[in-house]
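Novice: I would like to see how this sequence folds:
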Amino acid sequence: MLKDMLKENIRILDSVDNWQKAIEIAAKPLLEKNKIQLTYIDAMIKNIKKFGEYIIIAPNVAMPHSRPEDGVNENCLALLKLDKGVAFDNGEEVQIFFILGAKDNNSHINTLTELMEIVDDEEKIEELSKALTVDEIINLI
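Specialist: All right, here's what the predicted structure looks like:
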């Protein structure tokens, strides 16, 4: 369940300098709990530089991720909500970052399905982008 996966992995910040920093900050709780390795964060950033902004999955929402073999120790999810969006190289701004870590190619499908239900709900994304506390975010998920 998303709430359980996210519970202690949500950060809210006013702003960050760039999208790379946003990914590092969003992934930090997962790194601290040893759910991912530093190599996973590096791989996410490298992939975006190589393949472009494919991680922007809806207006204002990005889902950075990489391959399981890039350093995922267990299935995990984290969220960073920025009060002021950060621009990617294509000019698109993002306020909500969901970091997804999958330990294999199949076990994260349920998490992804639940996550897409939220992302597809424009009203919910709007409410998430205005949330001021972690509790508010948890209640919206």
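Novice: going forward, measure contacts between C-alpha atoms and count neighbours the same way
Specialist: Noted.
Novice: and residue 64, how many neighbours?
Specialist: 24 (other CA atoms under 10 Å).
Novice: how much space separates it from residue 42?
Specialist: Separation of residue 64 from residue 42 (CA to CA, to the nearest Å): 11 Å.
Novice: for this structure, which segments count as helices?
Specialist: Taking DSSP state H, the helices of the chain run over residues 2-6, 19-32, 38-51, 109-119, 122-130, 134-140.
Novice: among these, which is the most enclosed?
Specialist: helix 19-32 (a mean of 21; mean count of other CA atoms under 10 Å).
Novice: let me have the helices of the chain in JSON lines, extended by distance to residue 84.
Specialist: As requested, the helices of the chain are exported to JSON lines (distance: least, CA to CA, whole Å):
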{"stretch": "helix 2-6", "distance to residue 84": "21"}
{"stretch": "helix 19-32", "distance to residue 84": "11"}
{"stretch": "helix 38-51", "distance to residue 84": "20"}
{"stretch": "helix 109-119", "distance to residue 84": "19"}
{"stretch": "helix 122-130", "distance to residue 84": "9"}
{"stretch": "helix 134-140", "distance to residue 84": "16"}
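Novice: also this sequence, please, to line up against the first:
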Amino acid sequence: MVALSELIPPEAIRLDVAAPDWRAAVRAAGDLLVADGTSTDAYTDEMIQNVVDNGPYIVIAPGFAFAHARPSPAVRRTGMSWVRLAEPVEFGHDANDPVDLVVALAAQDSAAHTDAMAALARLLADPEQHDRLQSAATPAALHALLRSHDGVEEPAAAPEPASAAPDAGRTGTEQHKILTVCGNGVGTSLFLKNTLEQVLGRWGWDRQVSVEATDTISAKGKASEAVAILTSREIARTLGDVGIPVKVVQDFTSTDEVDHVLRDTYDV
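Specialist: Reported below is the predicted structural model:
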């Protein structure tokens, strides 16, 4: 398990950065990845092009953009950076603009950073912790907050009654499957997967429903294996009709919103 504070070292944190627009904000986060040897300038260009090609789906919560692109030769190792903006900028997202925090991810694959992303999702979903992150005076102070959250699990709530759990999947497998989808399959889809798994755990459905994070291309081929897709509005438009329900989530860090979407999916 790679801890969040390991993936975001103090030197990969910049606070109160001036950026005239979203491109400059993403580039500032990418420059930090380049500076500590995580990736090259080419990867920063790929993160920006990802938004150009797929829209502002990386703005996954109010005020928060999770910049990333596909794993590529421009990624030297898995790492992250943190940029808090002096003034918020518009990415063009219907619900979550303007953005004052950009966290960038450069991933060699979709495996090593999943626990760190779960920790980050919990941090940003906690209003008290979010306020502390926003008011941290120095990179060292912010890194200390990240380090204090390494390995901290959210306490489980009482599960739903066992009778509410779904039966065997529509394809006859032991589990239902839900896909969480983003443009690249290693960034925002993993964020949403972590939040959905928290809700399933609270309900006591985590043995009956599995969650797979994937990209838009793979999702079309895998749709027949799943009961539903959870994704952003922009990616839902890209997917179109895939033969199963496609549910839009605005705030990928909100267990309350995901709980509502899951109830709507299963009509409970």
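Novice: of all the helices of the first structure, which lies closest to residue 98 of the first structure?
Specialist: The closest of these to residue 98 of the first structure is helix 19-32. By CA to CA, the value is 7.6 Å.
Novice: which part of the second structure lines up with the longest strand along the first structure?
Specialist: If you go by DSSP state E, the first structure has its longest strand at strand 76-87. Across the second structure, the stretch matching strand 76-87 of the first structure (TM-score structural alignment) is residues 79-90.
Novice: can you give me the strands for the stretch 151-268 of the second structure?
Specialist: 176-182, 209-215, 228-231, 246-248 (DSSP state E, counting those that start in this stretch).
Novice: got the ones you listed as JSON lines, with mean neighbour count and distance to residue 129 of the second structure columns?
Specialist: Shown next, in JSON lines, are the strands of the stretch 151-268 of the second structure (neighbours: other CA atoms under 10 Å; distance: least, CA to CA, whole Å):
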{"stretch": "strand 176-182", "mean neighbour count": "25", "distance to residue 129 of the second structure": "26"}
{"stretch": "strand 209-215", "mean neighbour count": "21", "distance to residue 129 of the second structure": "26"}
{"stretch": "strand 228-231", "mean neighbour count": "26", "distance to residue 129 of the second structure": "25"}
{"stretch": "strand 246-248", "mean neighbour count": "21", "distance to residue 129 of the second structure": "26"}
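Novice: just send these back as CSV, with distance to residue 92 of the second structure too.
Specialist: Shown next, in CSV, are the strands of the stretch 151-268 of the second structure (distance: least, CA to CA, whole Å):
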stretch, distance to residue 92 of the second structure
strand 176-182, 17
strand 209-215, 21
strand 228-231, 17
strand 246-248, 17
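Novice: about what we covered before: go through the match of strand 76-87 of the first structure and flag the buried ones.
Specialist: Of all the residues in stretch 79-90 of the second structure, those buried under the rule 16 or more other CA atoms under 10 Å are 79-85, 88-90.
Novice: any idea how many residues pack against residue 126 of the second structure?
Specialist: Neighbours around residue 126 of the second structure, by other CA under 10 Å: 12.
Novice: that one corresponds to which position in the first structure?
Specialist: Using TM-score structural alignment, residue 126 of the second structure pairs with residue 121 in the first structure.
Novice: and residue 48 of the second structure, by the same measure?
Specialist: Residue 48 of the second structure maps onto residue 45 in the first structure, by TM-score structural alignment.
Novice: quick check: closest non-adjacent residue to its match.
Specialist: Among residues not flanking residue 45 of the first structure along the chain, residue 20 sits closest, at 6.3 Å (CA to CA, 6 or more residues apart in numbering).
Novice: let me see the contact set for the residue nearest the centre of the first structure.
Specialist: Nearest residue to the geometric centre of the first structure (CA atoms, centre = their mean): residue 98, 1.7 Å. If a contact means CA atoms under 8 Å, 6 or more residues apart in numbering, then residue 98 of the first structure has 26, 61-64, 77-80 as its contacts.
Novice: show me what it lines up with in the second structure.
Specialist: In the second structure, residue 98 of the first structure lands on residue 103 (TM-score structural alignment).
Novice: and that match, how close does it get to residue 146 of the second structure?
Specialist: In terms of CA to CA, residue 103 of the second structure sits 13 Å off from residue 146 of the second structure.
Novice: same check, this time on residue 236 of the second structure
Specialist: From residue 236 of the second structure to residue 146 of the second structure the distance is 32 Å (CA to CA).
Novice: with residue 116 of the second structure instead?
Specialist: Distance from residue 116 of the second structure to residue 146 of the second structure, by CA to CA: 10 Å.
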